[in-house]
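[1] Provide a 3D model corresponding to the input given below.
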Amino acid sequence: MDQLNTIFTQLGEPSSQTPYLFLGNYLNRGEAHCCVSDRQRTCGAYKCKFPEHVHLLRGQQETRKATRAKGFYDECKRIYNVKIWKSFMEVLDHLPLCALVKSRIFCVSGGLSPRTCSLEQLRRIPRPTAAEGDELVCDLLWSFPEELPLPCLAASEGCCYGPEVVKQFLKDHQLELVVQGNLVKESGYDDTFADGKLVTVFSCANYAEERVSNKGAVMRIHEDLTYIFCTHECIEEHQV
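    A predicted model of the protein is given here:
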């Protein structure tokens, strides 16, 4: 929550003048002083206040399997009850899996799928969906870019895809850029993959604390679709 508040302080709170697109993974990890659910409830409240200017994509952490494994289920059970967890899951089942910015920039939490034939196919993914068991949905949530000699390689969940997959996807759909957000980057972002055709932006600084030391970043897209990255570092507890 401190980092989320830092982003809003630097760039402005969500509003009709300052729209936000979140790439998912709101429920990953929390600290003793901050409930994981605080982030989701805060983003959800802004979505209710500015439904046309706050957009929430679903990430790999917004699934039943992940919330049970990473502690969110236990948090709900400890602080509230299992019914609250089920209510959260019902809301998350309705979240979209990808988005287009001005019909030119494709945004997704995880990445591309060998099962993706068209944007219309993505639009037809039914919601609500529980995610588990749907291969295309799992690809969008869990896949990640990787420099590979082969164009696409199956992973335990989702797949890893190479630069040529990105370039072909953009060409097929007349797009300019893919933006994804499920890989930690030391500077908070990376804009070099596939000759700059794919951007990874990771907004959580000092992810997982002692294991990773990284900056967090936000990608700011201008009207002409040029963009810059605004970075921040992890701050002391309760500083904001």
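[2] from here on, just use CA atoms for contacts and neighbour counts.
    Noted.
[3] quick one: buried residues of the longest helix seen in the chain?
    Among the segments of the chain that qualify as a helix by DSSP state H, the longest is helix 36-49. By 16 or more other CA atoms under 10 Å, the buried positions in helix 36-49 come out as Val36, Ser37, Arg39, Gln40, Cys43, Gly44, Tyr46, Lys47.
[4] can you name the element that comes right after that helix?
    Remark: after helix 36-49, the chain's next helix or strand is strand 54-56, criterion DSSP states H and E.
[5] flag every buried residue along that next one.
    Under the neighbour-count criterion of 16+ other CA under 10 Å, strand 54-56 has Val54, His55, Leu56 buried.
[6] roughly how far is stretch 63-74 from the heart of the chain?
    The gap between where stretch 63-74 is centred and where its chain is centred comes out at 17 Å by CA atoms, centre = their mean, to the nearest Å.
[7] where along the protein do the helices fall?
    All helices of the chain, identified by DSSP H, fall at 2-11, 36-49, 64-70, 72-79, 82-92, 119-123, 135-142, 163-173.
[8] winner for burial among those helices?
    Here the criterion is mean neighbour count by mean count of other CA atoms under 10 Å, and of the helices of the chain the winner is helix 135-142, at a mean of 23.
[9] and for that helix, what's in contact with it?
    The list of residues contacting helix 135-142 from outside it, by CA atoms under 8 Å, 6 or more residues apart in numbering, reads 58-60, 97-98, 108-113, 115-116, 131-132, 157-159, 182.
[10] one more pass at 6 Å, please.
    Around helix 135-142, the neighbours that count as contacts under CA atoms under 6 Å, 6 or more residues apart in numbering are Gly59, Gln60, Ser109, Gly110, Gly111, Leu112, Ser113, Ala131, Gly158.
[11] to compare with the earlier structure, here is another sequence to fold:
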Amino acid sequence: MAAVQQYPGMCCPCPSSDVDVWISQLKKKQALEYQQLENLCSKVKEVLTEESNVVEVSSPVTVCGDLHGQFYDLMELFTIVGEPPETNYLFMGDYVDRGYYSVQVVSLLLAMKLRYPQRVTLLRGNHECRLTTQVYGFYDECYATYQSCDAWKCFMSVFDCLPLTALIDDVILCMHGGLSPSLESIDQIRVLDRFQELPHEGPMSDLLWSDPDDSGWRVGWRDNARGAGFMWGSDVSHDFTYSNNLAFVSRAHQVQDAGYNWYHDGKVITIFSAPNYCYRVGNLAGYMTVEDGTHTCYTFEAAPRDASDTHSKNLTPYFC
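    Below is the predicted model:
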């Protein structure tokens, strides 16, 4: 009988050998059967619901931004940096939509989270919700893969459980989008009710939608052209990091030509990990390693795609 790996918060965990088979299959770009996927989603929800809105993460850890279904580039990242459990990862959301293999990308990350719950941290992005995935490709991909919307519903139930933020070594606060005028402290994030569809407005929405303003408007808050969240100035970043004893805030959510970029005098970093976004933007991908009180940023180029990959999606520009 296969040995059973006991994961935090799991009453009836899957045998680790089963999860290893799923991971091996997904790394070959092969989607799981629906019953396997349903089992995966059910079990990983048990793990995620035990986590706080602010996941406490200890270094060493590699921090990554948007992936957007770019399977080959995720595998390139694992080739360069290493895979769990040898390497610890913190992913800041937006696993799906836009790319060709969102089902495989998010399934692989969920399987890795189930297999190595203390080595993989998954945060929620603004694309991990029902409305956005029905517009930007994930719903259609789920339907094409499984011939029904049941798989998409399974994924959505998992997305409702994803944590909102993570705190690395008590000094780096990570989220997908950014800060909120409704949140002055990390403790206020801890008490939010995250187990729901992403609201259109409010602090939970802001954490997944907001952007730092570095265009010259450097004071306070203003409306975001995205139609959700806010733009915030450098004064907000300085005040928030000072009052919460933070070194800086790490977030994703915006394409960066160089893979990453610092804002607000080094109080905010944006990391984007989908190189050549939408297979045509030409940007580098970025990631950040944190270890022994230091942080270092790296970049990598888009991975070569399989010659047999003949997708011809009409990808409308969308830089969220």
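[12] could you get me the TM-score between them?
    A TM-score of 0.93 describes the superposed chains when it is computed by TM-score structural alignment, normalised by the length of structure 1; 232 aligned residues with a CA RMSD of 1.3 Å.
[13] check the mean deviation of the longest helix of structure 1 from structure 2.
    Plainly put, helix 36-49 of structure 1 ends up 0.6 Å away from its match in structure 2 on average once the two are laid over each other (mean CA distance after the TM-score superposition for structure 1).
[14] where in structure 2 does that helix align, residue-wise?
    Aligning helix 36-49 of structure 1 against structure 2 (TM-score structural alignment) gives residues 102-115.
[15] coming back round to it: top of the contacts of helix 135-142 of structure 1 by neighbour count?
    Looking at the contacts of helix 135-142 of structure 1 with neighbours defined as other CA atoms under 10 Å, the largest count falls to Gly110 at 31 neighbours.
[16] so who does that one touch?
    Gly110 of structure 1 makes contact with Leu140, Leu141, Trp142, Ser143, Phe144, Gln180, Asn182, according to CA under 6 Å, 6+ apart.
[17] returning to what we had before: kindly reformat the buried residues of strand 54-56 of structure 1 as JSON lines containing distance to Trp85 of structure 1.
    Below are those laid out as JSON lines (distance: CA to CA, whole Å):
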{"residue": "Val54", "distance to Trp85 of structure 1": "23"}
{"residue": "His55", "distance to Trp85 of structure 1": "22"}
{"residue": "Leu56", "distance to Trp85 of structure 1": "19"}
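[18] excluding chain neighbours, what is closest to Tyr136 of structure 2?
    Using CA to CA, 6 or more residues apart in numbering and skipping the chain neighbours, the partner closest in space to Tyr136 of structure 2 is Asp97 (5.4 Å).
[19] so that neighbour touches Gln134, yeah?
    No. Counting by CA atoms under 6 Å, Gln134 is not a contact partner of Asp97 of structure 2; they are 9.1 Å apart.
[20] tell me, what's touching these two both at once?
    If you check Asp97 of structure 2 and Gln134 against CA under 6 Å, 6+ apart, no residue is contacted by both.
[21] wait, His232 of structure 1 touches Met219, no?
    No. Between His232 of structure 1 and Met219 there is no contact under CA under 6 Å: 11.8 Å.
[22] who's in contact with Asn224 of structure 2?
    Residues counted as contacts of Asn224 of structure 2 (CA under 6 Å, 6+ apart) are Phe230, Met231.
[23] with Asp134 of structure 1 instead?
    By CA under 6 Å, 6+ apart, no residues touch Asp134 of structure 1.
[24] how close does it sit to Gln10 of structure 1?
    Applying CA to CA, to the nearest Å, one obtains 38 Å for the distance of Asp134 of structure 1 from Gln10 of structure 1.
[25] re earlier: need the helices of structure 1 in JSON lines with distance to Lys197 of structure 1, can you?
    What follows is the helices of structure 1, written out as JSON lines (distance: least, CA to CA, whole Å):
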{"stretch": "helix 2-11", "distance to Lys197 of structure 1": "25"}
{"stretch": "helix 36-49", "distance to Lys197 of structure 1": "28"}
{"stretch": "helix 64-70", "distance to Lys197 of structure 1": "29"}
{"stretch": "helix 72-79", "distance to Lys197 of structure 1": "34"}
{"stretch": "helix 82-92", "distance to Lys197 of structure 1": "29"}
{"stretch": "helix 119-123", "distance to Lys197 of structure 1": "18"}
{"stretch": "helix 135-142", "distance to Lys197 of structure 1": "17"}
{"stretch": "helix 163-173", "distance to Lys197 of structure 1": "7"}
